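# Here is my input, please return the structure:
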Amino acid sequence: MKYKKITFACVLLGLSLYAGVCAATVREVADEAPASKQTIIADKKDKKLLNKKQRAVQITQEKDKIVVSTKPVAKPPAGTINVPAAPRPSLLQEKDGKFYFSGTQLPDDYRNIAIYGEAIASKAQAVAYILAANPAVKLACPVEELVELYWQEAKRENVRPDLALAQSLVETGAYRYGGDVLHHQNNFCGLGTIGGGVRGASFATPQLGVRAHIQHLLAYTQTKRPSTDIVDPRYDLAHNIRLERGVVNTWYGLNGTWAMGSLYCEKIMATYQKILAQQPVEPEIKPAPAEPVKEKNKKKRSMKQRVSEILQEKK
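The predicted model follows:
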């Protein structure tokens, strides 16, 4: 009986020990599970961080490849002082109350010069300037004829012809063209050009080209229509926009409207000043050759008298 009790106690002890070992095992497994998840998350973060670092290093290496040059760097002579580059001077400058565009003095109060009025520069000055600015000018008519057309078409609408001509010179580069418009198109103000090789409008004659230019000015500057039939293909479009936004009455008002540049008027005024500076040489007027004086009341001589005079001269 005593041995049975001991054996039973041993069995209970063994079962208790087995149960304790199982419980410990379960706790270890339970503790290891969340630890493994944390490890996985940490590993992922480490990998992302590592990838970012590697990418940053790669970008730096690529930049170094672009920046680094194999050419030897020229060293400045000894005693050289590195002076930073001066800023590019503005084309429009003011000095002593006067405005200058590319070194050319602009008219006083040029911002208030009206588009309408009488010409101040002469036709002879305009011709002289064109020939001086572009001796190889190519036009569908002589320079003198083109200037005369500007005076005719502009004066009909009360536009200043000398300034309209100056605008034409700005638009065409003194009739060098060289851009999208060609000289045989008779397009003197870039009508219809939008860049990219688009030629713009063409006109059958120089007179129609000049008339279209003047009409386009009218579209920007007045509410009434021109006195001539519309030949400007963009008149209605430009006129409707100006009626909506307001017409302009000065050449300065064309800045940002006719042209997007802010110095468009200044270019026109500088060209106009150069036209005024011309001193054309007046053509030399040669006197007409004198007609031979006819002897009046001179009696006709007979053949005998003429033979006698010849014989005397021989003696």
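
# C-alpha only now, for contacts and for neighbours.
Fine.

# Check which helices and strands the longest helix along the chain sits against.
Ranked by residue count under DSSP state H, the longest helix found in the chain is helix 2-67. Helices and strands touching helix 2-67, by 3 or more CA pairs under 8 Å, 6 or more residues apart in numbering; DSSP states H and E: there are none.

# here's the other one to compare against:
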Amino acid sequence: MRRKQFLQYGVGAIALCALGRLGKDTAQAQDMSALTNASNREKLCSRVLAGRIDRIMGDGTTSEVQLLRLLQINQAPLHLYGDLPTIYREEGAIEGVNYDIAFCQMCLETGFLQFDGDVRPEQNNFGGIGATGHGARGDRFDDRRIGVRAQIQHLKAYATTKPLVQPLVDPRFSIVKRGTAPLLGQLAGRWAEDINYDKKIMAILRRLYQLSGFF
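Coordinates of the predicted model:
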């Protein structure tokens, strides 16, 4: 087994172990995370009251364990993708993109990492970039971090005219009319033709926040 594959499986195993322990020690975990959850709840509530829950540029609110729980209850293969929450949090923070929204978009685009659409797992394309329907596979990226980075950059292209922090990896960044979709609701008809695209992502986002105890 190659070292890269070993590391990926290792991260998945650690993720499964963490979730298993969380399930066994629920009361203790809740006590230990009470202050953090209270802080995140206050932060999220302020965003909701300000009407910014669907703003693409901004801070994420959830923890890696909370993102993993969303994947777990939707039967995602955590033994393969247990490192994705960390990658989304890191890449989103670098570019100032709300990683909660980006992560939930990934869940929709990949069918919670089941890849039951046109895009195949080996493409590392978590945002369906270039997958325009009718069997079009879309773009391919060297590894999952680059794939996540491309999705984050594509979201930033739509959400703002600010320059990228990291080198460009999104092959379709230049064809986006910058700053035309600062809100999640404005991605419908732009990122995807589905007029309910934003509503589907928002439904997953709300489910994530419910699971995390924020609502």
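
# overall similarity of the pair, as a TM-score.
Superposed pair, TM-score by TM-score structural alignment, normalised by the length of structure 2: 0.70. Supporting alignment: 166 aligned residues with a CA RMSD of 2.3 Å.

# hang on, the earlier thing: after the longest helix of structure 1, which helix or strand is next?
strand 92-95 (DSSP states H and E).

# contacting residues around that following strand?
99, 100, 101, 102, 263, 266 (CA atoms under 8 Å, 6 or more residues apart in numbering).

# Repeat that for stretch 96-115 of structure 2.
Contacts for stretch 96-115 of structure 2 (CA under 8 Å, 6+ apart): 54-62, 71, 74-77, 85, 88-89, 91-93, 116-117, 119, 121, 126-128, 151-152, 155-156, 200-202, 204-205.

# list the buried ones in that stretch?
96-110, 112-113, 115 (16 or more other CA atoms under 10 Å).

# same question, stretch 241-260 of structure 1
Those would be 242, 247, 248, 249, 250, 251, 252, 253, 254, 255, 257, for stretch 241-260 of structure 1 by 16+ other CA under 10 Å.

# so what's the third one up against?
If a contact means CA under 8 Å, 6+ apart, then residue 248 of structure 1 has 220, 221, 222, 254 as its contacts.

# And the first one? What does it align with in structure 2?
In structure 2, residue 220 of structure 1 lines up with residue 158, judged by TM-score structural alignment.

# tell me the secondary structure for that match?
Secondary structure of residue 158 of structure 2, reduced to three states by DSSP: H, G, I helix; E, B strand; the rest coil: helix.

# Contact partners for it?
176, 177, 178, 179, 180, 181, 182, 187.

# ok, now with 6 Å
With contact set as CA atoms under 6 Å, 6 or more residues apart in numbering, residue 158 of structure 2 has these partners: 178, 179, 180, 181.

# The first one and residue 144 of structure 2: what is the separation?
Meaning residue 178 of structure 2. Applying CA to CA, to the nearest Å, the value for residue 178 of structure 2 to residue 144 of structure 2 is 25 Å.

# related to what we said a few turns ago, looking at the contacts of residue 248 of structure 1, which is nearest residue 5 of structure 1?
residue 254 (121.0 Å; CA to CA).

# Which residue comes closest to that closest one once chain neighbours are left out?
residue 265 (6.6 Å; CA to CA, 6 or more residues apart in numbering).

# same check, this time on residue 262 of structure 1
Nearest one to residue 262 of structure 1, counting by CA to CA, 6+ apart, is residue 255 at 5.2 Å.

# Nearest the middle, which residue of structure 2 would you pick?
With distances taken as CA atoms, centre = their mean, residue 103 lies nearest the centre of structure 2, 1.0 Å away.

# Kindly state which residue of structure 1 is aligned to that one.
Match for residue 103 of structure 2 (TM-score structural alignment): residue 165.

# can you check residue 23 of structure 2 too?
Residue 23 of structure 2 maps onto nothing in structure 1, by TM-score structural alignment.

# Number of residues surrounding residue 23 of structure 2?
11 (other CA atoms under 10 Å).

# Please enumerate the strands of the stretch 101-250 of structure 1.
Using DSSP state E, counting those that start in this stretch, the strands of the stretch 101-250 of structure 1 run over 104-105.

# Helices of structure 2, start to end?
So, for structure 2 - with DSSP H - the helices run 3-24, 26-49, 64-73, 78-81, 84-95, 99-110, 144-159, 197-211.

# Make CSV out of these and add distance to residue 168 of structure 2.
Below are the helices of structure 2 laid out as CSV (distance: least, CA to CA, whole Å):
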stretch, distance to residue 168 of structure 2
helix 3-24, 23
helix 26-49, 30
helix 64-73, 26
helix 78-81, 24
helix 84-95, 11
helix 99-110, 17
helix 144-159, 8
helix 197-211, 25
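
# quick one, which of these is nearest to residue 135 of structure 2?
Of these, nearest to residue 135 of structure 2 by CA to CA is helix 99-110, at 14.5 Å.

# That closest one vs structure 1, average offset?
For helix 99-110 of structure 2, the mean distance to aligned residues of structure 1 following superposition is 0.8 Å (mean CA distance after the TM-score superposition for structure 1).

# If I take that helix and helix 64-73, what angle do their directions form?
20 degrees (axes from the mean of the first three to the mean of the last three CA atoms, to 10 degrees).

# what about residue 131 of structure 2, how many neighbours?
18.

# That one pairs with which position in structure 1?
Match for residue 131 of structure 2 (TM-score structural alignment): residue 193.

# Quick one: residues contacting its match.
residue 200.

# Please report the distance of it from residue 273 of structure 1.
From residue 193 of structure 1 to residue 273 of structure 1 the distance is 27 Å (CA to CA).

# what's the straight distance from one end of stretch 134-144 of structure 2 to the other?
24 Å.

# Stretch 120-127 of structure 2 too?
Note: stretch 120-127 of structure 2 ends 12 Å apart using CA to CA.
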